[in-house]
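>>> sequence-free structure coming up:
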């Protein structure tokens, strides 16, 4: 257990394509979203794959290791139990934050949000990673994420940030080449530069996925075919180091099995073509850790004066004076007032999340147009998830479901999970006297009462709602 040297070619297992995955030729391993599993009731399809010798890796999405709070022990214990139940060689998560405590209480993003690449955020992330590593029975690998927005005042590039993370914690990396492409389009970041700066020999495996560009913004949908630029980044990575595993992700709009097989073939062909030009010399993890992954070069003004390109051509200055001296040895972090760092990270993340999901003012330095795009994307994702777990709602509301949910979501943050969100959305409509069609309203009322265990809001609640709306507080 713990050996990831030869994972091979894999695909993300999802219930919608379980039969197709079992029948695909040449699938060495699968990855499954950890939060979608129940330890005591593993899907029959996964059990059959395991019996055939197919490796199963749990992939977490809710730990929020990049957040200001320390990891939740219950979430860690749950992930550990799933790794054990699956006999997994490792578990994976994301370098992201997903929640923060705002002025109105705890806020959930319902999505992976980027960590600001500062020394403060790095210190917090490293401690959180060490806590997670101690709680897990197998090695941990962390994934770089896709982002629509750029943080102002970043002090490290993505490659430098990841290299420091590896040097200080020994964590493995899950490199998503589709996310590197997303950040190239959305944030002007060079994928080749990121690959050149990060310790590629620390890679546990690689993600490949598709997306779509709308109005100059790349959306990492996992619902479209893998585009050529993503395969080109995979080829660049493979020319630098042989990745132990490469996995195709697909989360929506699932194509027939032959289309999935064709995408896996394209991945294999890309790896085969790039292997002959692979460079022989790569840095070792030990050597990187011994001098600090970023080292004095990052702290030198000449290395950082140019800054990093942000959205719409904006430039984010990197402050050389903010960089501490490199660690004296592998795994040794600079001395820092950790709780003060956490407080600074919390303030920044709470302000951003409040702007994205609670209608708060956009923090200084952010691209306001991009914040609006991200806010609507988060609301749209909530609409999609609620539609899947409560399919009766779009059936009752028909074509008006999406517009009604977006209007609700843009004013009401996600709290208490998606099932609670579905109930809150239905209650919101009933209090507002919606839907207008009496038959649909009776169906929605019945649905809400069966699940909430109480009577639906009546005339008094609707009157209060009307008054609050008139006062601008509804």
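Thanks, I have the structure now. None of these values were measured; they are calculated from a predicted model. Numbering: from 1, shown residues only.

>>> Please make it C-alpha for all contacts and neighbour counts, starting now.
OK.

>>> And the spatially closest residue to residue 390 that is not a sequence neighbour, how close does it get to residue 364?
Spatial nearest neighbour of residue 390, excluding adjacent residues (C-alpha to C-alpha, 6 or more residues apart in numbering): residue 422 at 6.8 Å. Residue 422 sits 33 Å away from residue 364, going by C-alpha to C-alpha, to the nearest Å.

>>> measure the residue nearest to residue 390 to residue 465 for me?
The gap separating residue 422 from residue 465 is 19 Å, by C-alpha to C-alpha.

>>> higher neighbour count, those two?
Between residue 422 and residue 465, counted using other C-alpha atoms under 10 Å, the more crowded position is residue 422 (22 against 18).

>>> got another, please set it beside the one above:
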């Protein structure tokens, strides 16, 4: 399935995306689309023959829980509404706690890395199979950027992805910016990862910008694509001709001319890095299959280097009809084995301990880099502040320059347990109960804003306090 060159569609740059030339397809964040109708811009793009791929961010397939059927149904509905050729998600966990740990549910508000262990792989593979059975089109999973790494990991990133593909037949969405991020932050070699992963399973590629601060690379999607990221793209292109390459931009959107220039730089990189006609580069996985190198295994089973060829690159997958050449078939895949007893429980405990340390200030789990955990914790809080400001732009307007400091102080002691809109309401309620903002006009506006959006619910103690504050305002 050839996609070509694409760009991430966002409402803020919808007009610019429509005006760009040479864009073959776009990707839209699935959770930002309504289930029953599309934005006019996407309708017009589809009428021009531009494919639209929904990109999910909330499933948390790497989490200890099985995928939420409601979220899966929502993603499936968006795929059908768009007539999408595939859907994509992330190899990450985004929430923890709950019944498996008998603790409160915690939301990260962002993508967090899955430990590259056999336990985590077992859980991920079962979750992926559940998702595949619930979706009307093929699924591709993205490698994520990380600020932290888990202690005691048993596989490299490439090995982990290769095992995942072998067991499930899932496709891969390779983000070269994330490979660069993990190189800077974690010392992981992008070339080695590309050598080890099954490049023939790649559905498409992400390219995005970021920035380095104090020796840490932040995958912001709000800065121009850098030369090192394009170099990783070139490394990938020297190994395989990806079916699609997409430019991501999520914030600080530049003029259309700058977006067009970045797309041109991507095209030029792909042209320059293409191997000569007839050449076939050899990777470490090729050597393993040919008997010239070790397979990837744990001593108890068949190594990945030997087994990947069974389920990958068959050419035509069951759900793709006649899209040949880049598909990932599952005809040779072994029947799914259930997750061993206790594996989900162990995964749940480990992920809950980490997320609690990041968002609730509990002690850091043993073996983690405490400095990196602090960086990750601050990044999660900043992400919450930014997203809440987008979903509820009235809050920074009402609170002015004090919004960010007030929100970070609130977030420091109150983990997110629901979505961002619930977070916005809880933040406003917290500010009002604390007696703020100091300006009476702002306090009145914030009160009315909260009242208009909170909806009917039983009057808890906090609600009664807000009502008392509202009554006091009326009397002034």
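Sure thing, it's come through. Values in this document were obtained by computation on a predicted structure and should not be read as measured data.

>>> Quick check: TM-score for this pair?
Once superposed, chain against chain, the TM-score is 0.86 (TM-score structural alignment, normalised by the length of structure 1); 434 aligned residues with a C-alpha RMSD of 2.6 Å.

>>> about what we covered before: what range does the helix or strand harbouring the residue nearest to residue 390 of structure 1 cover in structure 2?
Element membership of residue 422 of structure 1, judged by DSSP states H and E, is helix 417-431. Using TM-score structural alignment, helix 417-431 of structure 1 corresponds to residues 419-433 of structure 2.

>>> wait, residue 362 of structure 1 sits on residue 352?
Yes: counting by C-alpha atoms under 8 Å, residue 362 of structure 1 touches residue 352, with 7.0 Å between them.

>>> The helix holding residue 422 of structure 1: average distance to aligned residues in structure 2?
Helix 417-431 of structure 1, aligned to structure 2 and superposed, deviates on average by 0.9 Å (mean C-alpha distance after the TM-score superposition for structure 1).

>>> So which bits of that helix are buried?
Buried residues in helix 417-431 of structure 1, defined by neighbour count with 16 or more other C-alpha atoms under 10 Å: 418, 421-431.

>>> Between residue 362 and residue 352 of structure 1, tell me which one has more neighbours.
Using other C-alpha under 10 Å as the criterion, residue 362 of structure 1 and residue 352 rank with residue 352 on top: 23 against 17.

>>> Map the more buried one onto structure 2.
Alignment note: residue 352 of structure 1 maps to residue 354 in structure 2; criterion TM-score structural alignment.

>>> Show me which residues of the helix or strand that contains that match are buried.
Assessed by DSSP H and E, residue 354 of structure 2 sits inside helix 343-359. By 16+ other C-alpha under 10 Å, the buried positions in helix 343-359 of structure 2 come out as 343-344, 346-359.

>>> give me the element residue 264 of structure 1 is part of.
Using DSSP H and E, residue 264 of structure 1 sits within helix 257-274.

>>> what's the average distance of that helix to structure 2?
With mean C-alpha distance after the TM-score superposition for structure 1, helix 257-274 of structure 1 departs from structure 2 by a mean of 0.2 Å once superposed.

>>> what are the ranges of the strands in structure 2?
Here structure 2 has its strands, by DSSP state E, at 4-9, 25-29, 51-55, 87-90, 93-98, 103-112, 139-142, 171-175, 202-207, 211-213, 216-218, 244-247.

>>> Let's have the ones you listed in CSV, adding distance to residue 310 of structure 2 and mean neighbour count.
Shown next, in CSV, are these (distance: least, C-alpha to C-alpha, whole Å; neighbours: other C-alpha atoms under 10 Å):
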stretch, distance to residue 310 of structure 2, mean neighbour count
strand 4-9, 27, 22
strand 25-29, 30, 20
strand 51-55, 28, 24
strand 87-90, 23, 23
strand 93-98, 28, 24
strand 103-112, 30, 19
strand 139-142, 18, 24
strand 171-175, 14, 27
strand 202-207, 16, 24
strand 211-213, 40, 13
strand 216-218, 37, 19
strand 244-247, 24, 23
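
>>> now those strands in TSV, with distance to residue 81 of structure 2?
Output for the strands of structure 2, formatted as TSV (distance: least, C-alpha to C-alpha, whole Å):
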stretch	distance to residue 81 of structure 2
strand 4-9	16
strand 25-29	12
strand 51-55	10
strand 87-90	12
strand 93-98	25
strand 103-112	26
strand 139-142	16
strand 171-175	22
strand 202-207	21
strand 211-213	36
strand 216-218	34
strand 244-247	21
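
>>> Select, out of those strands, the one closest to residue 296 of structure 2.
strand 171-175 (18.7 Å; C-alpha to C-alpha).

>>> Tell me the gap between that closest one and the middle of its chain.
11 Å (C-alpha atoms, centre = their mean, to the nearest Å).

>>> Ok, stretch 375-391 of structure 2 next?
Here the centre of stretch 375-391 of structure 2 is set off from its chain's centre by 15 Å, with C-alpha atoms, centre = their mean.

>>> And for stretch 195-204 of structure 2?
Distance of stretch 195-204 of structure 2 from its chain centroid, counting by C-alpha atoms, centre = their mean, is 18 Å.

>>> Residues contacting it, please?
1, 3, 140, 157-159, 161-162, 165, 170-174, 239-240, 242-246, 283-285, 308, 312-313, 326-328 (C-alpha atoms under 8 Å, 6 or more residues apart in numbering).

>>> same deal with stretch 348-365 of structure 2?
With C-alpha under 8 Å, 6+ apart, stretch 348-365 of structure 2 has contacts from 63-65, 95-97, 100-101, 106, 108, 370, 373-374, 376-377, 380-381, 411-416.

>>> which residues touch residue 213 of structure 1?
Residue 213 of structure 1 is in contact with residue 219, counting by C-alpha under 8 Å, 6+ apart.

>>> no, scratch that, I was asking about residue 210 of structure 1
By C-alpha under 8 Å, 6+ apart, residue 210 of structure 1 lies in contact with 178, 220-227, 230, 249-250.

>>> OK, contacts around the closest residue to it other than its chain neighbours?
The shortest distance from residue 210 of structure 1 to any non-neighbouring residue, by C-alpha to C-alpha, 6+ apart, is to residue 226 (4.0 Å). Contacts for residue 226 of structure 1 (C-alpha under 8 Å, 6+ apart) come out as 208-211, 263.

>>> coming back round to it: inside helices: which ones of the contacts of residue 210 of structure 1?
178, 230 (DSSP state H).

>>> so which of the contacts of residue 210 of structure 1 is the most crowded?
Most surrounded of those: other C-alpha under 10 Å gives residue 178, at 29 neighbours.

>>> counterpart of that residue in structure 2?
Checking TM-score structural alignment: residue 178 of structure 1 goes with residue 177.

>>> That match against residue 206, yeah?
Yes: using C-alpha under 8 Å, residue 177 of structure 2 is in contact with residue 206, at 7.3 Å.

>>> Residue 448 of structure 1 versus the residue nearest to residue 390 of structure 1, what's the distance?
The gap separating residue 422 of structure 1 from residue 448 of structure 1 is 9 Å, by C-alpha to C-alpha.
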